[in-house]
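[1] Attaching a predicted model along with its sequence, questions to come.
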Amino acid sequence: MDTQTILNDATGRMQKAIDHLEEELLNVRAGKASPNALNGVMVDYFGSQVPVSGTASVTVPDAKTILIQPWDKNMLRPIEKAIIDSNIGLTPSNNGEQIRLTIPPLTEERRKELVKQVRSDAETARISLRNARRDAVEAFKKAQKEGMPEDESKDGETQIQKLLEKFTKSLEEVLSKKEKEIMTV
């Protein structure tokens, strides 16, 4: 294996870890309305489980409200039931044509819990980054045994360390942005 292949593989794995973290953080409700709050909610739609967005238009008219307008009026009750059963902490209010979800303001205690959860998600991503570096370093050592020059191998390990630092910095930026969003009242 050559240096570039090992570096590309590590870069790909590190980018996936950051992308996954960003995806996870989208699901953390920071007191602002977001259609992502309904990501895990599945509705029984003619016998199959479908996400809410597959049965209705989901919009955010203001920072504290999510509006769900089913394409088929008969879906109001099943959507409402799915939201209640999903335990996402939101109570739907149904006016016969649409469902409104009002996002309650977060308590200080709840904000701190969310920050802990976000930090835990970030730590998982950090572990993934370090694992990608470890695997790349092992790949360089293996390649050296198979004939790669020692200085090229050491060079690769240095580049991997720089990659790790770059992605860790990126992770810290994502984390601090989300923490700030959560703690902003």
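    Yep, it's here. Residues are numbered from 1 along each chain as shown.

[2] Could you use CA atoms for every contact and neighbour count after this?
    OK.

[3] which residues of this structure fall in strands?
    42-45, 48-51, 56-62, 65-70, 92-94, 99-102 (DSSP state E).

[4] Select, out of those strands, the one closest to residue 14.
    strand 48-51 (29.3 Å; C-alpha to C-alpha).

[5] Work out the gap between the closest one and the centre of the chain.
    Centroid separation between strand 48-51 and its chain, computed with C-alpha atoms, centre = their mean, to the nearest Å, is 21 Å.

[6] Can you give the contact residues for it?
    With C-alpha atoms under 8 Å, 6 or more residues apart in numbering as the test, strand 48-51 has contacts from 39, 40, 41, 42, 43, 44.

[7] picking up where we left off before, deepest-packed of the strands of the chain, please.
    strand 65-70 (a mean of 21; mean count of other C-alpha atoms under 10 Å).

[8] Packing partners of that strand?
    Applying 3 or more C-alpha pairs under 8 Å, 6 or more residues apart in numbering; DSSP states H and E, we find strand 65-70 packed against strand 56-62, strand 99-102.

[9] The structure to be compared is supplied as follows:
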Amino acid sequence: MIADIKQTTESKMQKSVETLRNNLGKVRTGRAHPGFLDQVQVDYYGSMVPLSQVANVTASDARTLSVQPWEKPMVAKIEKAIRDSDLGLNPAANGDVIRVPMPMLTEERRKDLVKVVRAEAEEARVAVRNVRRDGNDQLKRLLKDKDISEDDERRAQDDIQKLTDKYIAEVDKQLAEKEKELMAV
């Protein structure tokens, strides 16, 4: 029972850190990366779908993304969707290919991105702490039902706290790496 709770708690904490890693990967550092346009939604015959489902996105060089729609009529809709997204990009259609130049990061923009990254890290820390709370609640329920002793519950709570400390340290490490990457000119 206790081992199951610990294992579930650890896997949930690991997922929280993975989610943070994915979210930090979407924050750009000045280089063009196809995943940067993942959150752009395009109107595809009346329904909103991710850009990756209606076009091929590639990095043509370090500062430019190329978007190749699979259907010619989608060029204007994709261009509008990228422009209307909150990414601050200005796409330019060139025949049936859309070029998306990545603007240089200014010092002010870098500081804004650091704030965004810190908010993401704080969300991950909160998620890890919520998982800890859920695990401890399960242990308290087992103690209340007299399925485990107080000593076992105390030891298990200590183990869950060690897991929490480990994963929060991992979140802080991810944050420090991303901040360093963002502030590098």
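    It's in. What you see is a predicted model, and the numbers here were worked out from it, not measured in a lab.

[10] Out of the helices and strands packed on strand 65-70 of structure 1, the one nearest residue 162 of structure 1 is which?
    Judging those by C-alpha to C-alpha, what sits closest to residue 162 of structure 1 is strand 56-62, at 40.8 Å.

[11] what's that closest one packed up against?
    strand 65-70.

[12] count of neighbours near residue 86 of structure 1?
    14 (other C-alpha atoms under 10 Å).

[13] Tell me if I'm right that it and residue 43 touch.
    No. Between residue 86 of structure 1 and residue 43 there is no contact under C-alpha atoms under 8 Å: 9.9 Å.

[14] if we can go back for a sec, quick one: the strands of structure 1 as JSON lines, columns for distance to residue 156 of structure 1 too.
    Formatted as JSON lines, the strands of structure 1 follow (distance: least, C-alpha to C-alpha, whole Å):
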{"stretch": "strand 42-45", "distance to residue 156 of structure 1": "46"}
{"stretch": "strand 48-51", "distance to residue 156 of structure 1": "45"}
{"stretch": "strand 56-62", "distance to residue 156 of structure 1": "48"}
{"stretch": "strand 65-70", "distance to residue 156 of structure 1": "49"}
{"stretch": "strand 92-94", "distance to residue 156 of structure 1": "55"}
{"stretch": "strand 99-102", "distance to residue 156 of structure 1": "52"}
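
[15] Identify whichever of these lies nearest to residue 158 of structure 1.
    Short answer: strand 48-51, nearest of these by C-alpha to C-alpha, at 45.2 Å.

[16] Geometric centre of structure 2: which residue is closest?
    By C-alpha atoms, centre = their mean, structure 2 has its centre lying nearest to residue 23, at 1.4 Å.

[17] Can you tell me the closest non-neighbouring residue to it?
    residue 120 (7.4 Å; C-alpha to C-alpha, 6 or more residues apart in numbering).
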